[in-house]
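Asker: sequence and predicted model, in that order:
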Amino acid sequence: MNHPQPNNPLHGTTLEQVVTRLVEHYGWSELGDRIDIRCFTQDPSIKSSLKFLRRTPWARKKVEDLYIAVLTDGPRS
């Protein structure tokens, strides 16, 4: 059973979808400027980013928070 979760904007969205959408929106360079982690700044790829973010809760939270901000408010400077 799939129940809607109005208080969880990430419900039903995979981490891969989040990272892919942010890369499409910002590109790797700007994403690395906004969230300074090596998987975004040095030889970035979706695969390496997912591996790092799945093991690193603080980085994943930053990525998810940026994704939510892009969805709700548009791009932030």
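Answerer: Okay, I see it. Residues are numbered from 1 along each chain as shown.
Asker: please count neighbours and contacts with C-alpha atoms only from this point.
Answerer: OK.
Asker: tell me the buried residues in the helix or strand hosting residue 71?
Answerer: For residue 71, the element it lies in under DSSP states H and E is helix 57-73. For helix 57-73, burial by neighbour count (16 or more other Cα atoms under 10 Å) applies to 59-60, 63-64, 66-68.
Asker: what is it packed up against?
Answerer: Judged by 3 or more Cα pairs under 8 Å, 6 or more residues apart in numbering; DSSP states H and E, helix 57-73 is in contact with helix 15-34, helix 46-55.
Asker: here comes the other one, which I'd like you to weigh against the first:
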Amino acid sequence: MSEQKNRSRHLIDPEIISAVDLFPTTDLSESLLMESRQNQSKMLPKIDVTQLFPVTFEENIVPSYFGGPDIRIEII
């Protein structure tokens, strides 16, 4: 691995660095990203995870304390 691609290696926990080294590295491009997404979608089954893990969604608007724009908060 070149020094340019290795700039953030020191941020990885030394206890798991050997596991991280097992993942292949590559230069990411738009076409490679799209190809990867298509391959993953073929390998992973389409399931509705909300049936396995029920989720509730709530959206609230909180007024800004200093007269600025209101703040939208999403609670899941």
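Answerer: Noted; the coordinates are in hand. Because the structure is a prediction, the values reported are computed rather than measured.
Asker: please state their TM-score.
Answerer: Here the superposed chains carry a TM-score of 0.22, computed using TM-score structural alignment, normalised by the length of structure 2; 27 aligned residues with a Cα RMSD of 3.3 Å.
Asker: coming back round to it: the helix holding residue 71 of structure 1 vs helix 46-55, what angle?
Answerer: Angle of helix 57-73 of structure 1 versus helix 46-55, following axes from the mean of the first three to the mean of the last three Cα atoms, to 10 degrees, is 110 degrees.
Asker: please, which helix or strand holds residue 33 of structure 2?
Answerer: helix 30-43.
Asker: which element follows that helix toward the C-terminus?
Answerer: helix 49-52.
Asker: I'd like the next helix or strand past that following helix.
Answerer: Past helix 49-52 of structure 2, the next helix or strand by DSSP H and E is strand 58-62.
Asker: by contact count, what packs against that next one?
Answerer: Checking 3+ Cα pairs under 8 Å, 6+ apart, strand 58-62 of structure 2 ends up next to strand 71-75.
Asker: could you pull out the buried residues of the strand it packs on?
Answerer: Of all the residues in strand 71-75 of structure 2, not one is buried under the rule 16+ other Cα under 10 Å.
Asker: right, I'll leave it there.
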